[in-house]
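Asks: Sequence first, then the predicted structure, then my questions.
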Amino acid sequence: MSDLVLHITGARPNFPKAAPVIRALAALGVSQKLVHTGQHYDERMSEVFFRQLGLPEPDVNLEVGSGTHAKQTAAIMTGLEDLFEAERPGMLVVYGDVNSTVAAALVAAKMQIPLAHVEAGLRSFDPSMPEEVNRLVTDRLSDLLFATSPDAVAHLGNEGVAPEKIHFVGNPMIDTLLANIDRFDQDKARTELGLADRYVVATLHRPGNVDDPADAAALVKAMHAVADQAEVVLPLHPRGRGRLQAAGLFDHPALRVIDPLGYVEFLGLVRGAAAVVTDSGGVQEETTMLGVPCLTLRPNTERPVTITHGTNQLVTRERLPQIVEAVLTAGRAESWPTPPLWDGRAGERIAQVIAARLR
């Protein structure tokens, strides 16, 4: 095997995590290539991130597209196996908890290629979440586990991972946020969308909220109650769009559904929001750093540090309107805690460990 590092990405959340790691490894002179599996293939869901984050164009794009979990994971594994056979990399770096991540981990284990997992150790303890399965499998197969928070380190230790494999490095997604924060123009976002001074941003796509028609209907009812209090803008993920539309999501005059936004545009919108309603993992982290009240529509979170050291709280659909009312009345805090090592240098720490391992 060579000293080549392959970065495996495939979905929107991967790119802000990969960018600072790639940049830091380049500064150390490490040979690397970027692989995009094409799990997210819509321009607004992936390609725009390469332009905005200064990522190099992918050296390889497998263009696997959508499908069931099994079909998509299998297609990624097949493509990666051929690629790894041709490249014989010295290490793979995978990010987060998407299907591309677990697919790469499985192929790496079969081919005996060292594996580094960025964002290791996160746990929701909810086996019904596909992402939880992906996290558990990837961490079990990884040689280097890069944790973003102390609770993640503890989870890995409790699962019997050898201490020398675990590295608490901070959060590379926050590196990207801090590097671009001056570009997040809330006034521009408000003006371009014609929003009122006080508005709420929502992102909703988790299976537990949108897959079952009854859940989708309950979600729409809750979101309409939020829109009774403040204008809501919802950049809507393709997943679940049809069910939410059928449940009447688009019918409230103060609820604006728009297409997904680029990274800079979305965080400009979030930065000016009175509150964010989400079921996304990454948004919980971004709002924590921006000081925006975050209401997470899930029974659990794999990112509890955003609750103990941030602006996040878990809410149910039934209580959401009441909690939004309280948040709007209280307004945004002038100061708030932030998690340890979320300081913009996680990518550098990760790169140093990888470079040392390659040597």
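Replies: Perfect, thanks for sending it.
Asks: can we go C-alpha only for contacts and neighbour counts from here?
Replies: Fine.
Asks: For whatever helix or strand Gly347 lives in, buried residues please.
Replies: Per DSSP states H and E: Gly347 is located in helix 346-358. Within helix 346-358, the residues scored as buried using 16 or more other Cα atoms under 10 Å are Ala346, Gly347, Glu348, Arg349, Ile350, Ala351, Ile354.
Asks: before we move on, what about stretch 213-226?
Replies: In stretch 213-226, counting by 16+ other Cα under 10 Å, buried: Asp215, Ala216, Ala217, Ala218, Leu219, Val220, Lys221, Ala222, Met223, His224, Ala225, Val226.
Asks: From Ala103, how far off is Glu57?
Replies: 22 Å (Cα to Cα, to the nearest Å).
Asks: Between those two, which has more neighbouring residues?
Replies: Ranked by neighbour count (other Cα atoms under 10 Å), Glu57 and Ala103 place Ala103 first, with 25 against 14.
Asks: Correct me if wrong: that one contacts Lys71.
Replies: No. Applying Cα atoms under 8 Å as the test, Ala103 and Lys71 come out as separate, 11.0 Å apart.
Asks: Show me what counts as buried in stretch 2-22.
Replies: 4-22.
Asks: still on that earlier bit, now for the helix holding Gly347, which elements pack on it?
Replies: helix 14-27, helix 172-180 (3 or more Cα pairs under 8 Å, 6 or more residues apart in numbering; DSSP states H and E).
Asks: let's bring in a second model and compare:
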Amino acid sequence: MLPKNDNINISSWPNLFKSNYYKIKQVFDISINNKSLSKILIVLGTRPEGIKCAPLIAELKSNYYRSKFHIIVLSTGQHREILRQTLMAFKQTVDIDLDLMMNNQSLPDLFHRIFFQINEQINLIKPNLLIVQGDTTTALVSALVAAYNQIPVAHVEAGLRTFNLSNPFPEELNRKIIDSFAKLMFAPTTFAKEVLIREGACETDIFITGNTGVDAFYQYYKHENPNKNNSILRIIDN
């Protein structure tokens, strides 16, 4: 298990986020009531989203941001139990669990259920920013609902492409749609940033952050194996 105040990160996104805090804050500052904290809604549905967002959630809940943001983690329940277990491994929890999965549910049915429930939650919470990760149905639908409610969207792992809409499906389609309107795009690589620019994204909305999945692996492995001089960790450190 990870300590709650762990600050180890390999990718550059924590420092970039801090150094660009005021720039990023301007994206959603217009509607903020100065007497209350800015609300950031992070929507997850699957285990990969949980793994890759765990370092981000921990960072945003750290003492540095505690007085600036109120963080709300919502799960649609695509991978309900294993997502919960994943977040527990990183000492994080879900604040709202919608539990939307049903047996033999089609993509259109799932899309409809997520859309309706996320819209309801957004109207209750009234977040100033919505964060999604990757290319899942949860990410796409949540981002669309936020956009329809004029809430800016931040996309973690933006710009990844296979350049084939059928492979993987619907993931390639999902991430292209999200990146077409996301206000903040956290690209893992320079190439991903170049892809976004070629697709028409504004360069000032793109931040090269590295991959938070690497942070998650590093933090978890190092704390599970604190006394091992492991070659994998040495490679990551370098």
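Replies: Alright, I've got the coordinates. Remember, it's a predicted structure, so these values are computed and weren't measured experimentally.
Asks: quick one on the thing from earlier: pick the one among the buried residues of stretch 213-226 of structure 1 closest to Leu255 of structure 1.
Replies: Distances from Leu255 of structure 1 to the buried residues of stretch 213-226 of structure 1, taken as Cα to Cα, are shortest for His224 (7.3 Å).
Asks: Counterpart of that closest one over in structure 2?
Replies: When structure 2 is aligned by TM-score structural alignment, no residue sits opposite His224 of structure 1.
Asks: farthest pair in the buried residues of stretch 213-226 of structure 1?
Replies: Asp215 and Val226 (16.6 Å).
Asks: what's stretch 108-123 of structure 2 aligned against in structure 1?
Replies: Counting by TM-score structural alignment, stretch 108-123 of structure 2 corresponds to 70-85 in structure 1.
Asks: what span of structure 2 lines up against the one helix or strand His155 of structure 1 maps to?
Replies: Using DSSP H and E, His155 of structure 1 sits within helix 150-158. Aligned by TM-score structural alignment, helix 150-158 of structure 1 corresponds to residues 190-198 of structure 2.
Asks: What does Tyr221 of structure 2 correspond to in structure 1?
Replies: In structure 1, Tyr221 of structure 2 lands on Ile181 (TM-score structural alignment).
Asks: Now do the strands in structure 2.
Replies: Using DSSP state E, the strands of structure 2 run over residues 38-44, 69-75, 96-97, 129-133, 153-156, 184-187, 206-208.
Asks: buried residues in whichever helix in structure 2 runs longest?
Replies: For structure 2, the longest helix by residue count, based on DSSP state H, is helix 107-125. Of the residues in helix 107-125 of structure 2, Leu110, Phe111, Arg113, Ile114, Phe115, Gln117, Ile118, Asn119, Ile122 count as buried by neighbour count, 16+ other Cα under 10 Å.
Asks: mind putting these in TSV, distance to Glu199 of structure 2 included?
Replies: Shown next, in TSV, are these (distance: Cα to Cα, whole Å):
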residue	distance to Glu199 of structure 2
Leu110	28
Phe111	25
Arg113	30
Ile114	27
Phe115	26
Gln117	31
Ile118	28
Asn119	28
Ile122	29
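Asks: Of those, which is the nearest to His70 of structure 2?
Replies: Ile122 (14.3 Å).
Asks: That closest one is in contact with Ala146, isn't it?
Replies: Yes. With contact defined as Cα under 8 Å, Ile122 of structure 2 reaches Ala146; the gap is 7.4 Å.
Asks: Next, the contact list for whichever residue in structure 1 pairs up with Thr86 of structure 2, please.
Replies: Counting by TM-score structural alignment, Thr86 of structure 2 corresponds to Phe49 in structure 1. By Cα atoms under 8 Å, 6 or more residues apart in numbering, the residues touching Phe49 of structure 1 are Arg12, Phe15, Pro16, Leu55, Gly262, Tyr263.
Asks: What remains of the residues you listed once you look at structure 2?
Replies: By both residues aligned by TM-score structural alignment, their matches' Cα atoms under 8 Å, the contacts of Phe49 of structure 1 still in contact after alignment to structure 2 are Arg12, Phe15, Pro16.
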